[in-house]
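> Pasting the sequence and the predicted model now:
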Amino acid sequence: MKLYREDEGTGRPLLFLHGWGTSGRVWGAQLPEFIRDHRVVTLDLRGCGRSPRPSQGNTIDANVEDLAEVASELGKPVIVGSSIGGLYATELALRHPDLVERVVTVGGPAYWPSTGMLDKVLALREALVTDRAGTLAGWLPNWFAPRTSPALIDWTLRQVLDSGVYIDELFTDCTRYDPRPRLADLSVPITYVHGELDAEIPLEVPRACAALTPGAELIVIDGSGHLPHQERPLAFNAVLRKVLGED
């Protein structure tokens, strides 16, 4: 699928992947920092932002294959993925390690069935059908740490409401997803970056994943919720520089 992308700068390629329902715009605080010395590509994933919104194929498999095509064009990028974008990045590295230099997951990946979140995800999908706007307005503040700017929360809500409804299919896929049995086979370097106050994906999730992944590192960003690249961008940028070996 031809995804909307923005491609700026030159040098070592970085591919940034947003989370469920948002868009490549969420990386606005990273672009000025990293385009100075990198080729930086941001995407709108299928069903989101300015990309096509197909009624079929809103699955983990289809999204990973979309990204395999992009990564092959870029020549082994470092992939930085937020939330479900981190899931896609991890899966791409597991399935196509030759296409990825390094993975940085931000607030992900997750394994819902065994973390007490399965019922929540199933109830959420049902509620999105009956009252999409109200459900999202009640849920999205939970993505952020307390005292986050209401303007940031509102802007995030508008992005999700503007995305296609067919992306809800991903919730069904995610209820069956668990990467842990395969993480020992991950040959691509990976760093798990997680907000200290993440109320969406418990900190126990990246801790467990890091413990199962050879050579993995977990970095916790203090005072942040599920989206540290937006909530604490300067701290996040410094962490990413460190992970890239460029601090």
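Cool, the structure landed.
> From now on I want contacts and neighbour counts done on CA atoms only, so please keep to that.
Will do.
> which residue sits closest to the most centrally placed residue in the chain, ignoring its sequence neighbours?
By CA atoms, centre = their mean, the mean C-alpha position of the chain lies nearest to residue 82, the distance being 2.1 Å. Leaving out its chain neighbours, the residue that sits closest to residue 82 by CA to CA, 6 or more residues apart in numbering is residue 106, at 4.5 Å.
> Do I have it right that the one you found meets residue 86?
Yes: counting by CA atoms under 8 Å, residue 86 is a contact partner of residue 106 at 6.2 Å.
> Tell me which of these two has more neighbours.
Set side by side, residue 106 and residue 86 show more neighbours around residue 106, with 30 against 27, by other CA atoms under 10 Å.
> and whichever strand or helix holds residue 63, which residues are buried?
Under the criterion of DSSP states H and E, residue 63 resides in helix 60-74. Using 16 or more other CA atoms under 10 Å as the test for burial, helix 60-74 gives 60, 63-68, 70-71, 74.
> okay if I get these as CSV plus distance to residue 210?
Shown next, in CSV, are the buried residues of helix 60-74 (distance: CA to CA, whole Å):
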residue, distance to residue 210
60, 21
63, 23
64, 21
65, 24
66, 26
67, 23
68, 23
70, 26
71, 24
74, 27
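> so where do the helices sit in this protein?
Secondary structure of the chain by DSSP state H: the helices cover 31-34, 60-74, 84-95, 118-130, 132-139, 150-162, 169-174, 204-212, 228-231, 233-243.
> Burial-wise, tell me which of those comes out on top.
Per residue and on average, the most neighbours among those fall to helix 84-95, with a mean of 25 (mean count of other CA atoms under 10 Å).
> Against that first model, consider the following:
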Amino acid sequence: MLHFTTYKQDKHTEWVTFVHGAGGSSSIWFRQLRDFRKHFNVLLVDLRGHGKSKKPIYEKLKEYTFDKIGDEVIEVLDHLQIRSTHFVGISLGTIIIREITERYPERTRSMIMGGAVMKLNLRGQILMRLGVLLKSVVPYLLLYRFFAFIIMPRKKHRESRNLFINEAKKLYQKEFKRWFTLVAEVNPLLKWFRIKDAGIPTLYIMGSEDHMFLPSITKLVQDHDSSELFVIPDCGHVVNVERPDVFNNKAIHFLQQLD
């Protein structure tokens, strides 16, 4: 089972489950914990191969698909007897949340998608394909640094960039390659998501400088009645790290309005 951490008030309080992105870990939510714990039960998970989910079983699993990764999150929910939860995700974690919600809508009360990935633009697709070709000959950390810089290029994004690079250093090289290959195949899955409206209350929190992903999210929200977009000015991809106060206030207000 994935490693997880809980912060529980009581059985009557609603749950919020945080899902990190590729190369990160549950530690990236440290600036959310204090605020969210005041209002909700909180569940943090480390996805396979990340954080403290590095047991030998995950090293041996070679089949990496989004549905299998989603089922591992569901396994944790079942273990904790959490019937339904609000999900909060960042970057690739938003894809995992959406995939879970498509198959198990009854488990999702709402989705908060930070730095959401819903389409790789042409530049992103070319870069990912290039990365797949080079992953066996270029040191994986060099490759990760390159893509972190492409997604978070500005000087003000340095903290977020360094945080993800430092977390990626903790990954095994084989683990990194498996996740990288999974991300490179993401567009067909996202196309299916864009066609469907899950009907679950959804808040997208994006940075105005997240040029690789913001345009597709803007169009997506226009087409889906159950979705709302909030753009943080002068902010890049990793919105929960760059502007945690704005992120927390907007997300918690959104959840409280659902009551």
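Yes, it's here. Since the structure is predicted, the reported quantities are computational estimates derived from the model, not experimental observations.
> How close are the two chains, by TM-score?
With the length set by TM-score structural alignment, normalised by the length of structure 1, the two chains reach a TM-score of 0.89; 244 aligned residues with a CA RMSD of 2.2 Å.
> re earlier: include distance to residue 14 of structure 1 when you put the helices of structure 1 into TSV, please.
Putting those into TSV (distance: least, CA to CA, whole Å) gives the following:
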stretch	distance to residue 14 of structure 1
helix 31-34	9
helix 60-74	9
helix 84-95	12
helix 118-130	31
helix 132-139	30
helix 150-162	23
helix 169-174	25
helix 204-212	22
helix 228-231	15
helix 233-243	11
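> Between those, which one is closest to residue 16 of structure 1.
Residue 16 of structure 1 lies closest to helix 84-95 among the helices of structure 1, at 8.3 Å (CA to CA).
> so the closest one corresponds to what in structure 2?
Using TM-score structural alignment, helix 84-95 of structure 1 lines up with residues 92-103 of structure 2.
> compared with structure 1, how much does the matching stretch deviate?
Here the mean offset of stretch 92-103 of structure 2 against structure 1 after fitting is 1.1 Å, by mean CA distance after the TM-score superposition for structure 1.
> corresponding residue for residue 223 of structure 2 in structure 1?
By TM-score structural alignment, residue 223 of structure 2 lines up with residue 212 in structure 1.
> surely that match meets residue 186?
No: in this structure residue 212 of structure 1 lies outside contact range of residue 186 using CA under 8 Å: 9.6 Å.
> Roughly how far does residue 199 of structure 2 sit from residue 90 of structure 2?
Distance, residue 199 of structure 2 to residue 90 of structure 2, using CA to CA, to the nearest Å: 20 Å.
> An error on my part: the question was meant for residue 150 of structure 2.
Between residue 150 of structure 2 and residue 90 of structure 2 the computed distance is 17 Å (CA to CA).
> now residue 108 of structure 2
Note on residue 108 of structure 2: its distance to residue 90 of structure 2, by CA to CA, is 16 Å.
> try residue 179 of structure 2
16 Å.
> same deal with residue 190 of structure 2?
Separation of residue 190 of structure 2 from residue 90 of structure 2 (CA to CA) stands at 16 Å.
> likewise residue 159 of structure 2?
16 Å.
> Residue 136 of structure 2 now?
27 Å.
> ok, now residue 129 of structure 2?
Distance from residue 129 of structure 2 to residue 90 of structure 2, counting by CA to CA: 22 Å.
> which residue sits closest to residue 210 of structure 1, ignoring its sequence neighbours?
Nearest to residue 210 of structure 1 is residue 216, by CA to CA, 6+ apart, at 5.3 Å.
> so who does the one you found touch?
Neighbouring residues of residue 216 of structure 1 by CA atoms under 8 Å, 6 or more residues apart in numbering: 189-192, 210.
> so what corresponds to residue 74 of structure 2 in structure 1?
With TM-score structural alignment as the criterion, residue 74 of structure 2 lines up with residue 68 in structure 1.
> aligned partner of residue 45 of structure 1 in structure 2?
Aligned counterpart of residue 45 of structure 1 in structure 2: residue 47 (TM-score structural alignment).
> Against residue 222 of structure 2, how distant is its match?
As judged by CA to CA, residue 47 of structure 2 and residue 222 of structure 2 stand 31 Å apart.
> now swap in residue 16 of structure 2 and tell me
26 Å.
> how long is stretch 109-126 of structure 1 from one end to the other?
End-to-end distance for stretch 109-126 of structure 1, by CA to CA: 23 Å.
> Can you give the contact residues for that stretch?
By CA under 8 Å, 6+ apart, the residues outside stretch 109-126 of structure 1 that reach it are 83-84, 86-87, 90, 135, 168, 171-172, 174-179, 201, 205-206.
> same thing but at 10 Å, please
81-91, 127, 132, 135-136, 139, 168-172, 174-180, 192, 200-202, 204-206, 209 (CA atoms under 10 Å, 6 or more residues apart in numbering).
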